[in-house]
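1. Quick one: sequence and predicted model below, then my questions.
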Amino acid sequence: MGEKGVTLEELKKRMAEFASDRDWDQFHSPRNLLLALGGKVRKVGELSEIFQWRGEVARGLPGWKEEERQHLGEELSDVLLYLVRLSDVCGVYLGEAALRKLQLNALKYPVHLSKGSSKKHTQNNVNAPAVADSNGDC
């Protein structure tokens, strides 16, 4: 495989082909895919187990064995693939939806209130005046 930088559109196309080749479209209703994705939520638990006894893990996972990285990738992919398939069947353009969500999050977490803070947006004082950051931006 070795394809770095694959797009959501390519994943969507491949998932559709995968399902069609196996005559699984009949089973891929939004409800069924959502239930299958819900089952994959337990994969988050499996992801947690991968990290559970390691303490804080540095970015890039230094010191991890290749098989550990591969296992992590497989667990992450399980969730992603169901999500991509569900969005396709529902006619939601996941990339566009994700960009829109980023825009909404930028409104909820303005830089001048959120930079360096782990506070939830409901804890920010949105009525506070904007303070220029070190770049002079508000």
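-> Cool, got the structure. Numbering: from 1, shown residues only.

2. Only C-alpha atoms from now on, for both contacts and neighbour counts.
-> Fine.

3. centroid residue for the protein?
-> Nearest residue to the geometric centre of the chain (Cα atoms, centre = their mean): Leu80, 7.1 Å.

4. Give me the contact list for the one helix or strand it maps to.
-> Counting by DSSP states H and E, the element that carries Leu80 is helix 66-90. By Cα atoms under 8 Å, 6 or more residues apart in numbering, the list of residues contacting helix 66-90 from outside reads 8, 11-12, 15-16, 28-30, 33-34, 36-37, 40-41, 43, 46-47, 50, 93-94.

5. Show me how far that helix is from its chain's centre.
-> 10 Å (Cα atoms, centre = their mean, to the nearest Å).

6. Give me the buried positions along that helix.
-> Residues of helix 66-90 classed as buried: Glu75, Leu76, Val79, Leu80, Leu81, Tyr82, Leu83, Val84, Arg85, Leu86, Ser87, Asp88 (neighbour count, 16 or more other Cα atoms under 10 Å).

7. Second structure for comparison follows:
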Amino acid sequence: MTEVSVEAPNSSDRLALIRERLQGFARARDWGQFHSPKNLVMALTGEVGELTEHFQWLTEQESQGLSGTDLDDIREEIADVQIYLLMLSEKLGVDLLQAVEDKIDKNERRYPAERVRGSRRKYLP
């Protein structure tokens, strides 16, 4: 018997599969009519607010030591944020992974490590 090797999909492939799954989910429920960029941004903002609520009154130390139900709830909110972000990028024709890479490149040019290391200031002279 020959063993078949199945490679795990890379991040880009997984993102495409998730995007297709989200599209099918919305299509089966006829929800695409509600997914304008404006509505998706509003939904995204609401989900970011729900994520923020989990951290609102925590100390710095508490926010770094989450576990159990708290972490499970936060994981779900992070997923909701990502779902709406994916849907918005799809609606606007933005290649999300390329946009992230482009932004990292821009930040590397804008904030050279030798000039900003250890500084919390956003803009240096």
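-> Thanks, I have the structure now. Keep in mind that what you see is a predicted model, and the values were worked out from it rather than measured.

8. re earlier: could you tell me which of the contacts of helix 66-90 of structure 1 count as buried?
-> Of these, these count as buried by 16+ other Cα under 10 Å: Lys12, Met15, Ala16, His28, Leu33, Leu34, Ala36, Leu37, Lys40, Lys43, Leu47, Leu94.

9. what about the equivalent of the third one over in structure 2, distance to Asp102 of structure 2?
-> Which is Ala16 of structure 1. Using TM-score structural alignment, the partner of Ala16 of structure 1 in structure 2 is Gln23. According to Cα to Cα, to the nearest Å, Gln23 of structure 2 stands 25 Å off from Asp102 of structure 2.

10. Give me the buried positions along whichever helix or strand Gly24 of structure 2 is part of.
-> In this structure, Gly24 of structure 2 sits in helix 11-28 according to DSSP H and E. Buried residues in helix 11-28 of structure 2, counted by 16+ other Cα under 10 Å: Arg19, Leu22.

11. So which elements touch it?
-> When contacts are defined as 3 or more Cα pairs under 8 Å, 6 or more residues apart in numbering; DSSP states H and E, helix 11-28 of structure 2 sits against helix 68-92.

12. Which residue range of structure 1 does the helix it packs on align onto?
-> The aligned range for helix 68-92 of structure 2 is 66-90, by TM-score structural alignment.

13. Would you mind finding the match for Asn39 of structure 2 in structure 1?
-> That one, Asn39 of structure 2, aligns with Asn32 by TM-score structural alignment.

14. where does its match land in three-state SS?
-> helix (DSSP: H, G, I helix; E, B strand; the rest coil).

15. and if you look at Ser118 of structure 1?
-> Per three-state DSSP, the secondary structure class of Ser118 of structure 1 is coil.

16. Next one: it relative to Lys101 of structure 1, how far apart?
-> Counting by Cα to Cα, the separation of Ser118 of structure 1 from Lys101 of structure 1 is 19 Å.

17. Phe67 of structure 2: how many residues sit nearby?
-> Actually, residue 67 of structure 2 is Ser rather than Phe. 11 (other Cα atoms under 10 Å).

18. measure it to Ala79 of structure 2 for me?
-> Counting by Cα to Cα - Ser67 of structure 2 and Ala79 of structure 2 are separated by 17 Å.

19. Could you do Leu15 of structure 2 as well?
-> 13 Å.

20. next one: Glu90 of structure 2
-> 16 Å.
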